[in-house]
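*Asks:* this one's structure only:
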């Protein structure tokens, strides 16, 4: 078998890349080790930047997102017994975020690729990368796929990044002394916008997926397991961390999913080796506080699409050679913002009274200074594309 671009991973990065390449007349094959049902059901990020929304709409896969997604024009920072709204419509006019689950984006992309006759292969075993320097090919399940380029879109635990020879990539990482317990509940949201709550008990986030489905996160110890958090304990802790302003009552309901997510920052440089190009979580991880993971993957794919289009159009390699540098500029901005939001809102060492006072001082600054609030808003909705 032969194709122009072999894509490993059927998450948002791999599927969107395949679709954008298809629109440019470039062939691809997508290999995914999980089942289609699994990738369409796994709950992940749900906050889409303005640039991500615009990309999906321009690619012809945004119709359901525009119909069912929830546009938001602000977020609330809650601390010290009060809520403070960061108004996007005032600070960054014309730009917002849309709440639309990552699994819904995946469903839309899979449907679009299959309708266009795309080659998507699920439950593929033993994927391996070969000859990355000049004539790359992939092997899987006893088959071989020759390609001009390989795109590694298979996430942090995938096979693409480890295929790069040792010593080529430089790793930058930071682990945080806590994790997030994620909760999906069959209950209408108690707020029209996201609430980021900072308190002495730890961080909490009130989000949503639809008018009847709410998403919550709790800061928990790094070794926490979901089984240690029965439903009653979850609701008690969410109430303790969120019901801190007069008149707010948290609605409760059936919890349909719980999971624990470790918190880490991670980047590898460069994001390319030979004919292999890494995109999304295969190259970088951000703590979810800033809602940047999915959006960074989309940004990578946009850059890679333009580079591949130029290469297959006239053999130009300039954009491909500069792929990593172009992506990393945005990656490091998102890394800083995600780190900043994380350190601003979470409880660290319980004995660090000095650190807690610094947090509160900066929160006061962000919520009282238009310049500081604009910086948060601009980063949150994403820079112009």
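*Replies:* Yes, it's here. As the structure is a computational prediction, the values presented were derived from the model and not from experiment.
*Asks:* use CA for all of it now, contacts and neighbours both
*Replies:* OK.
*Asks:* residue 178 touches residue 219, doesn't it?
*Replies:* Yes - in this structure, residue 178 is within contact of residue 219 by Cα atoms under 8 Å, at 6.5 Å.
*Asks:* what about the spatially closest residue to residue 242 that is not a sequence neighbour, how many residues close to it?
*Replies:* Nearest non-adjacent residue to residue 242, counting by Cα to Cα, 6 or more residues apart in numbering: residue 197, 6.4 Å away. Neighbour count of residue 197, defined by other Cα atoms under 10 Å: 25.
*Asks:* swap in residue 256?
*Replies:* Neighbours of residue 256 using other Cα under 10 Å come to 11.
*Asks:* again, but for residue 98
*Replies:* 21.
*Asks:* which residue packs closest to it, ignoring adjacent ones?
*Replies:* Residue 98 sits nearest to residue 71 (Cα to Cα, 6+ apart), 4.2 Å away.
*Asks:* and the helix or strand hosting that neighbour, what does it pack onto?
*Replies:* Per DSSP states H and E, residue 71 falls inside strand 70-72. Under the contact criterion of 3 or more Cα pairs under 8 Å, 6 or more residues apart in numbering; DSSP states H and E, strand 70-72 touches strand 97-99.
*Asks:* in the following helix or strand past the strand it packs on, what counts as buried?
*Replies:* Reading on from strand 97-99 to the C-terminus, the next helix or strand found by DSSP H and E is helix 102-115. By neighbour count on 16 or more other Cα atoms under 10 Å, the buried set for helix 102-115 is 102-110, 112-113.
*Asks:* of the residues you listed, closest to residue 257?
*Replies:* Nearest to residue 257 among these is residue 103, at 14.2 Å by Cα to Cα.
*Asks:* so how far is residue 299 from the closest one?
*Replies:* Between residue 103 and residue 299 the distance is 18 Å, computed by Cα to Cα, to the nearest Å.
*Asks:* so what's the residue count around the nearest residue to residue 57 once chain neighbours are set aside?
*Replies:* In this structure, residue 57 finds its nearest non-sequential neighbour in residue 63, 7.0 Å apart by Cα to Cα, 6+ apart. Applying other Cα under 10 Å, we find 12 other residues in the vicinity of residue 63.
*Asks:* second one coming, line it up with the first:
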């Protein structure tokens, strides 16, 4: 039996996330390098998904692999109460890239528990309970994080208390009858303030926002929106949490997505791009005002693998490599000079493309059956799009009626051109018949 067949045979023992188990049809990935992955037979795919939009530094970056190997030979694990050089080095590098007034990092195992602990900190800081978040959002699959999530995955998991939702800006499908980005921003902020007032500011701990909602559609904040949310948090004395799990560490062409806006939150959650998922890791970057709450009072939270040495070594190596190799700058240039014009041309050439939006290496192509009505294409159409892209050796990220164009931050001009040719070929097919 060949290795791919063996992998599929053994996969029968795996319970997959977000799936009906009887309907699975996975394909095998056995290796990768840079922006490409392959199976055991040697078939290679151009990875324009970054897996789950997390492999920012690309697959198998030699410096990160070497750092993990070296750390494994020194100390493979240690409990969180200890001091450890790699943990301190990782925290210092993260703090160095955060705004002034952020000097502490609480390490978690991933993005969901980063948001979980940020919510806990906000509640303890304010003495209030309720968390506001948008309907178009994803914050993770743990108790409070999944209930903060706004999409369909929340509905079957609503066991946590103290959550309410509101609509964020999304001009292409405006909930506010807006015609311009400025109108969308103004009306979305008015809506949010009314939700705050209606839910009762004295009971609200925080507003939790993906700086740029990712899985929900790479929803770019219109002018003044994030700044307006900050102003509302200040007006009503609420904590502002920015979820940078997907958008952070180079994805937008900045170290943090909010670096592109004139706004600073109170808590910053991260994971994914901080070490490209080579070892599970995430965390909360804590403003001094909130961190000082726990100078003399015990923080009632912790994780066995918080600041795990292998994860910390991978963070240090990742951030150092991103700095020395100009990887964040590459993401910014690729987005501005290569992806933006290429995707604009894709929209101009194909009536099925209703909207294109994004920044850096973080883009969404929204597919519609009719541009005038903006009717989303069906699930059957998206299934065919996925099949056709895979048949041409491009590994896509699809969500609802969208192709998310999210390659690693190390992607080259030539790789973008290769992917664009494949998208163009697939979108030229008679997909709607």
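*Replies:* Right, received. Where do you want to start? Here the structure is a predicted model, which is why all the values come from computation and not from measurement.
*Asks:* what would you report as the TM-score here?
*Replies:* Scored against TM-score structural alignment, normalised by the length of the first structure, the superposed chains reach a TM-score of 0.28; 184 aligned residues with a Cα RMSD of 6.9 Å.
*Asks:* what's near enough to touch residue 173 of the first structure?
*Replies:* 264-267 (Cα atoms under 8 Å, 6 or more residues apart in numbering).
*Asks:* before we move on, which element is it in?
*Replies:* Short version: residue 173 of the first structure belongs to strand 170-186, going by DSSP H and E.
*Asks:* for that strand, buried residues please.
*Replies:* 176-186.
*Asks:* next one: stretch 66-86 of the first structure
*Replies:* Neighbour count says stretch 66-86 of the first structure has 68-79, 83-86 buried, by 16+ other Cα under 10 Å.
*Asks:* what are the ranges of the helices in the stretch 301-433 of the second structure?
*Replies:* Applying DSSP state H, counting those that start in this stretch to the stretch 301-433 of the second structure gives helices spanning 309-324, 327-333, 340-349, 379-391, 413-427.
*Asks:* and residue 131 of the second structure, which of those is closest to it?
*Replies:* helix 309-324 (29.7 Å).
*Asks:* for the closest one, packing partners?
*Replies:* helix 62-74, helix 85-97.
*Asks:* switch the ones you listed over to JSON lines; also include mean neighbour count.
*Replies:* Putting these into JSON lines (neighbours: other Cα atoms under 10 Å) gives the following:
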{"stretch": "helix 62-74", "mean neighbour count": "16"}
{"stretch": "helix 85-97", "mean neighbour count": "17"}
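*Asks:* JSON lines please, covering those and showing distance to residue 342 of the second structure.
*Replies:* As requested, these are arranged in JSON lines below (distance: least, Cα to Cα, whole Å):
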{"stretch": "helix 62-74", "distance to residue 342 of the second structure": "30"}
{"stretch": "helix 85-97", "distance to residue 342 of the second structure": "31"}
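*Asks:* coming back round to it: okay, the helices of the stretch 301-433 of the second structure in TSV with mean neighbour count and distance to residue 287 of the second structure next?
*Replies:* Formatted as TSV, the helices of the stretch 301-433 of the second structure follow (neighbours: other Cα atoms under 10 Å; distance: least, Cα to Cα, whole Å):
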stretch	mean neighbour count	distance to residue 287 of the second structure
helix 309-324	23	21
helix 327-333	22	24
helix 340-349	17	34
helix 379-391	16	42
helix 413-427	17	38
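*Asks:* any chance of these in CSV, with distance to residue 86 of the second structure too?
*Replies:* Converted to CSV, the helices of the stretch 301-433 of the second structure look like this (distance: least, Cα to Cα, whole Å):
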stretch, distance to residue 86 of the second structure
helix 309-324, 6
helix 327-333, 22
helix 340-349, 38
helix 379-391, 39
helix 413-427, 34
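*Asks:* among these, which is nearest residue 181 of the second structure?
*Replies:* Judging these by Cα to Cα, what sits closest to residue 181 of the second structure is helix 340-349, at 18.4 Å.
*Asks:* identify the residues contacting the closest one?
*Replies:* By Cα under 8 Å, 6+ apart, helix 340-349 of the second structure touches 353-356, 358-359, 365, 420, 424.
*Asks:* if we use 7 Å, what do you get?
*Replies:* 353, 356, 424 (Cα atoms under 7 Å, 6 or more residues apart in numbering).
*Asks:* who are the neighbours in contact with residue 7 of the first structure?
*Replies:* Applying Cα under 7 Å, 6+ apart to residue 7 of the first structure gives the contacts 14, 28-31, 150-153.
*Asks:* host element of it?
*Replies:* With DSSP H and E as criterion, residue 7 of the first structure is part of strand 2-8.
*Asks:* what is the most widely separated pair among the buried residues of stretch 66-86 of the first structure?
*Replies:* 68 and 79 (31.0 Å).
*Asks:* which residues in the stretch 1-150 of the first structure form strands?
*Replies:* 2-8, 28-31, 47-48, 70-72, 74-79, 82-87, 97-99, 119-121, 128-130, 137-140, 143-152 (DSSP state E, counting those that start in this stretch).
*Asks:* next, count neighbours for residue 198 of the second structure.
*Replies:* Neighbours of residue 198 of the second structure (other Cα under 10 Å): 9.
*Asks:* which strand or helix spans it?
*Replies:* Judged by DSSP H and E, residue 198 of the second structure forms part of helix 181-199.
*Asks:* and that helix, what does it pack onto?
*Replies:* Contacts defined by 3 or more Cα pairs under 7 Å, 6 or more residues apart in numbering; DSSP states H and E place helix 181-199 of the second structure against helix 225-236.
*Asks:* circling back: for the buried residues of stretch 66-86 of the first structure, which one is nearest residue 305 of the first structure?
*Replies:* Using Cα to Cα, these come closest to residue 305 of the first structure at residue 69, 25.6 Å.
*Asks:* so where does residue 196 of the first structure fall, helix or strand?
*Replies:* Going by DSSP H and E, residue 196 of the first structure is in strand 195-197.
*Asks:* which strands and helices lie in contact with that strand?
*Replies:* Short answer (3+ Cα pairs under 7 Å, 6+ apart): strand 195-197 of the first structure packs on strand 74-79, strand 204-210.
*Asks:* show residues contacting that strand.
*Replies:* 75-79, 203-207, 241-242.
*Asks:* can you list those in TSV and add distance to residue 98 of the first structure?
*Replies:* Converted to TSV, those look like this (distance: Cα to Cα, whole Å):
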residue	distance to residue 98 of the first structure
75	12
76	15
77	18
78	21
79	24
203	23
204	20
205	16
206	15
207	12
241	25
242	22
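*Asks:* of these, just say which sits nearest to residue 214 of the first structure.
*Replies:* Of the contacts of strand 195-197 of the first structure, the one sitting nearest to residue 214 of the first structure (Cα to Cα) turns out to be residue 207, at 6.1 Å.
*Asks:* enumerate every residue touching residue 321 of the first structure.
*Replies:* No contacts exist for residue 321 of the first structure under Cα under 7 Å, 6+ apart.
*Asks:* all helices for the first structure, in order.
*Replies:* Ranges of helices in the first structure, per DSSP state H, are 12-23, 36-41, 50-58, 63-68, 88-91, 102-115, 231-242, 293-314, 318-321, 323-345, 353-368, 370-381.
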